[in-house]
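Student: Here is my input, please return the structure:
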Amino acid sequence: MSTAKEKRQQELAIDMKQGMDYDELINCMRCGFCLPACPTYRESGGNEAASPRGRIALMKAVVDGIMEPDEDFEKQLSQCLGCRACEPACPSGMKYGFLLENARDIIQKKKKHSMPVRLLRSIVFNELFPKPNRMRTVSTLLWFYQNSGIQKIAQTTNLTKIAPGNLSVMERVLPKIPHPSKLKSRPTQVKAEGQVKKKVAFFSGCLMDTMFMDTNNSTLFILSKSNCEIVIPKKQNCCGALHAHSGEKDGAKQLAKENILAFENVHADYIISNAGGCGALLVDYSHLLKDDPEWADRAKVFSAKVKDISEVLFEVGMPKMILDNQIVTYQDSCHLRNVMGTFSAPRKLIQSIEGVTYSEMKDADRCCGSAGVYNIIEQEMSMQILDVKMHEVKATKARTLVTANPGCLLQMKLGIERAGLQKDVRAVHIVDLLAEAIRKAEENLNNLNKGKKI
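Tutor: Have a look, this model is predicted:
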């Protein structure tokens, strides 16, 4: 008689056989071009199972009935960052990210979590991220924590060190949460400052329009200054990236449909994202809903319009930008580079700022170890990758470290804390840097007009 565990593995093997794209699995030529691009392969000392090629072989072995989908199998899929750096390196055009997300979704449907984990996942995936009002409530609680004196007391008395893993450091690098009143009065339209060059629809996101609201405000400011007319659809929701990467594909599909509905009657030239992780899933809506007859074509139209803000700003042209003399380096957002194909535009924008000396970081295209909640659930590997990254940051001699995704930004701030570089290096989102540079240029011009020395 088989045990419950064995029965679950048998059912999981059947679901993998029925649910995985076998044509994509056999598309892997086993050439090994993906190996040097994979962070977990490198950091594991060359463990084949910790590579994209190895993980594809594991998936295929389960589908072919050669091996059972045991705990080691699940662990290898869990330890993948999902950075998708293997995809640009693959000569056969493997869509590894789609295989990984599909496998994780199948595994989650059969996984028997403990009651606390089930409750936590239900709250996060069903009751928090898809509910904008609740996201604002959480942000309000964080604002109260930061501004009531509780945070100061917790830090000075070392109460924050009770938090497991690196959460105590993460608490210190959280952005300043906007006042609750500002969260409730978000704009739905912003006019271009001059003659309109493009009409754009802005995907404001969930975390970006609460915890990182100042960055969204910088985005609207820059787009207006660059003569873009901006529409912000009110009924948009979370992009669903966290769901898709965590084996909650049905939730991701539902959020995709809500966002397509919110944007499809706007008639904008582009749908703009300022977060690499969000943008990557938005362009993947066409794949996510490809088997849904009602939504497949609508998803294609939506995804075709999605662009990262840096691409649009580079296309329409920026106003004059100035900063105090400083060395600046850039860390790629994995999904922005590997999925959306955006890598030169951010660099060119940074290099166009007067006073900036740009220093390219070695392996800037390699993952920082953030990967959504990876730095919490796979802390050891994440910190190993981050420490290597901070070594490369130091080598640039940069005063300012720029990235283009909120998770990457927090991870970079965490790395700065771990490396003791708080007095020497700051980490900023690219749109905040550009907004700072525009305001500096305007301030200099105003002072010049008033006859003041600059």
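
Student: from here on, contacts and neighbour counts on C-alpha atoms
Tutor: OK.

Student: what residues does stretch 74-84 touch?
Tutor: With contact meaning C-alpha atoms under 8 Å, 6 or more residues apart in numbering, stretch 74-84 is reached by 40, 49-50, 55, 96-97, 100, 104, 107, 245, 334-335, 338-339, 367, 369, 371, 374, 378.

Student: ditto for stretch 326-343
Tutor: Outside stretch 326-343, the residues touching it (C-alpha under 8 Å, 6+ apart) are 83-85, 87-88, 275-277, 279-280, 283, 307-308, 311, 347, 350, 355-361, 364-367, 393, 396-405, 408.

Student: distance between the ends of that stretch?
Tutor: By C-alpha to C-alpha, to the nearest Å, the extent of stretch 326-343 from end to end equals 22 Å.

Student: What residues of that stretch count as buried?
Tutor: 327-340, 342-343 (16 or more other C-alpha atoms under 10 Å).

Student: now do stretch 237-252
Tutor: Buried, per 16+ other C-alpha under 10 Å, within stretch 237-252: 237-249, 251-252.

Student: Measure how far it is from the centre of its chain, please.
Tutor: Its chain's average C-alpha position is 13 Å from that of stretch 237-252, according to C-alpha atoms, centre = their mean, to the nearest Å.

Student: Check stretch 50-70 too.
Tutor: 27 Å.

Student: and if you look at stretch 189-197?
Tutor: Distance of stretch 189-197 from the chain centroid (C-alpha atoms, centre = their mean) equals 28 Å.

Student: tell me the centre residue of this structure?
Tutor: Gly277 (2.8 Å; C-alpha atoms, centre = their mean).

Student: Give me the spatial nearest neighbour of that one, chain neighbours excluded.
Tutor: His335 (5.6 Å; C-alpha to C-alpha, 6 or more residues apart in numbering).

Student: State whether that neighbour is indeed within a helix.
Tutor: Yes: counting by DSSP: H, G, I helix; E, B strand; the rest coil, His335 is part of a helix.

Student: Would you do the same for the sequence below? I want to compare the two.
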Amino acid sequence: MRCGFCLPACPTFRETGLEAESPRGRIALMKATVDGIMGPDVPFEEQMSHCLGCRACEPACPADVKYGQLIEQARDAIEEHTTQHRGWVKGVRKLVFQGLFPHPKRMELLGKGLKLYQRSGLQTAVRKTNALKLLPKQLADMEKILPEATGKGVVKTLGTHVPAKGQKVGTVGMFRGCLMDAMFAETNRKTVELLSEAGFDVAIPEAQNCCGALHAHSGETAQAKELAKRNIRAFREAGVDAIISNAGGCGAILVEYDHLLHDEPQWREDAAWFASHTKDISTILWNEGRPLPFAEPVGGEAAAVRVTYQDSCHLKNVMKGGASPRSLLGALPGVELVEMKDAGSCCGSAGIYNITQPEMANRLLEKKMKDANGTAAHYIVTSNPGCLLQMKLGIERHASDKRMEAVHIVDFLHERMAARG
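Tutor: Model (predicted):
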């Protein structure tokens, strides 16, 4: 099946017009390598790395080709056979993928370190002395939009169990993530409070760990499988009705744990249960929770705010969850939801793509901000931490109105809840 319906859906093809930069082209390269027509050389590896992994090609494909699985298999094969990594690259990969992300306590230390950097005066000193100029421009710009860290994860803030308010609807487990809990702990806390307000008992298993998405996308499949098994075991033992994610990038691999572990028969049943019970926070709030008590705005229509929604690629294309966030935002009193042109196209974040492939990421971001500026919105709302940071970077660089603000949908909803009592 080589129809090419995927081409206009692919961000890199739309930017370059090159067949090799399309899903169809990349699949052809994979097949040529498998068939021995070409070798897995540096240009092949680079082309696989150019893919954002946004998976916009999958909904566009009439043959239901699982491109996301193919690109992950290709990257895994590259990591098994590559000799191109320099020594320091191997060291960094080992530190990040094995030494940091799989260990919640180490991620907590990362959050505490960021808090110390931000509040000790060190950040101010670094900026005043222009020390950031020693970093690549992309990393220097990213430092400017880092969230304010708390140094304390959601379990240390709320405990491992939060009861439902009012009549109980069900019991859910919250997937806290690794970077989410280190850098966006307040969003995690507010996620639990929204779920409790909507009628859910919320369990937060301490034994859970990183989802494994970055590992799977970077060719570290064996490590991704081990992380998946720990998460499945943790939430199975918690006895929950559903697993809730507030990060589109995490949710996309959580709903594919069944595929990730498809070649391990002893895990097949539990992995299928986990995948089928994973839901995005917006989906469960809109479809299953009790209506949230949103406050009426002060000042009537004059106080209404304009909001536009930027899709998380993985939430939209993999979890099929693009409608619920818009439904929630549209139901808010005093909020005008303005649809952004091409809101479903990738913003260029794509995990760590904006760091590893800054040129393409910046091209996509500039285009995205043109569309965002066209809405004249006060807020750009999204459902993924990577997208959130990318949109903050876009506002820093390209916003026509610097008062525009990028926010996670959980923070936006929580801020507008009426106080009980």
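
Student: Superposed, what's their TM-score?
Tutor: The TM-score (TM-score structural alignment, normalised by the length of the second structure) is 0.96; 413 aligned residues with a C-alpha RMSD of 1.4 Å.

Student: re earlier: distance of the aligned partner of the residue nearest to the centre of the first structure in the second structure from Cys387 of the second structure?
Tutor: In the second structure, the residue matched to Gly277 of the first structure (TM-score structural alignment) is Gly249. The gap separating Gly249 of the second structure from Cys387 of the second structure is 9 Å, by C-alpha to C-alpha.

Student: thinking again about what came up before, and the residue nearest to Gly277 of the first structure, what pairs with it in the second structure?
Tutor: Matched by TM-score structural alignment, His335 of the first structure corresponds to His314 in the second structure.

Student: what does Lys300 of the first structure give?
Tutor: By TM-score structural alignment, Lys300 of the first structure lines up with Ala272.

Student: in what helix or strand does the residue lying closest to its match once chain neighbours are set aside lie?
Tutor: Excluding the flanking residues, the one nearest Ala272 of the second structure by C-alpha to C-alpha, 6+ apart is Asp258, at 4.8 Å. Taking DSSP states H and E as the definition, one finds Asp258 of the second structure inside helix 257-260.

Student: Beyond that helix, next helix or strand please.
Tutor: Assigned by DSSP H and E, the successor of helix 257-260 of the second structure is helix 265-276.

Student: Buried residues, that next one. List them.
Tutor: Those would be Arg268, Asp270, Ala271, Ala272, Trp273, Phe274, Ala275, Ser276, for helix 265-276 of the second structure by 16+ other C-alpha under 10 Å.

Student: what helices or strands is that helix leaning on?
Tutor: If you count contacts as 3 or more C-alpha pairs under 8 Å, 6 or more residues apart in numbering; DSSP states H and E, helix 265-276 of the second structure packs onto helix 221-238, helix 257-260.

Student: Can you lay out the ones you listed as a markdown table showing distance to Ala419 of the second structure?
Tutor: Output for these, formatted as a markdown table (distance: least, C-alpha to C-alpha, whole Å):
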| stretch | distance to Ala419 of the second structure |
| --- | --- |
| helix 221-238 | 30 |
| helix 257-260 | 38 |
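
Student: taking those helices together, which one is wrapped up most tightly?
Tutor: Greatest average neighbour count among those goes to helix 257-260 (a mean of 21), per mean count of other C-alpha atoms under 10 Å.

Student: hmm, back to that, give me the subset of the buried residues of stretch 237-252 of the first structure lying in helices.
Tutor: Ala241, Leu242, His243, Ala244, His245, Lys249, Gly251, Ala252 (DSSP state H).

Student: for the first structure, what's the longest helix?
Tutor: Under DSSP H, the first structure gives helix 430-449 as its longest helix.

Student: Residues in contact with it: which ones?
Tutor: Applying C-alpha under 8 Å, 6+ apart, the contact partners of helix 430-449 of the first structure are 215, 218-219, 221-222, 274, 319-323, 346, 350, 353, 402-404, 453-454.

Student: Recalculate using a threshold of 6 Å.
Tutor: Here helix 430-449 of the first structure makes contact (C-alpha atoms under 6 Å, 6 or more residues apart in numbering) with Thr215, Ser218, Thr219, Met321, Ile322, Leu323, Val402, Thr403, Ala404.

Student: what's the counterpart of Lys234 of the first structure in the second structure?
Tutor: By TM-score structural alignment, Lys234 of the first structure lines up with Glu206.

Student: Roughly how far does that match sit from His277 of the second structure?
Tutor: 19 Å.

Student: Kindly report the same for Gly248 of the second structure.
Tutor: Gly248 of the second structure sits 15 Å away from His277 of the second structure, going by C-alpha to C-alpha.

Student: Same drill for these two, tell me which one is more crowded.
Tutor: When neighbours are counted by other C-alpha atoms under 10 Å, Gly248 of the second structure and His277 differ, and Gly248 comes out ahead with 28 against 16.

Student: who's in contact with that one?
Tutor: Ser312, His314, Leu315, Asn384.

Student: let's go with 7 Å and repeat that
Tutor: Residues in contact with Gly248 of the second structure (C-alpha atoms under 7 Å, 6 or more residues apart in numbering) are Ser312, His314, Leu315, Ser383, Asn384.

Student: Quick check: closest non-adjacent residue to it.
Tutor: The nearest residue in space to Gly248 of the second structure (C-alpha to C-alpha, 6+ apart) is Leu315, at 4.6 Å.

Student: got it, and Ala207 of the second structure?
Tutor: Per C-alpha to C-alpha, 6+ apart, closest to Ala207 of the second structure is Ala234, 5.6 Å.

Student: To which residue of the second structure is Ala4 of the first structure aligned?
Tutor: Looks like Ala4 of the first structure stays unaligned there (TM-score structural alignment).

Student: make that Tyr358 of the first structure, sorry
Tutor: In the second structure, Tyr358 of the first structure lands on Leu337 (TM-score structural alignment).

Student: For its match, which residues are in contact?
Tutor: With C-alpha under 7 Å, 6+ apart, Leu337 of the second structure has these contacts: Arg306, Val307, Thr308, Leu329, Gly330.
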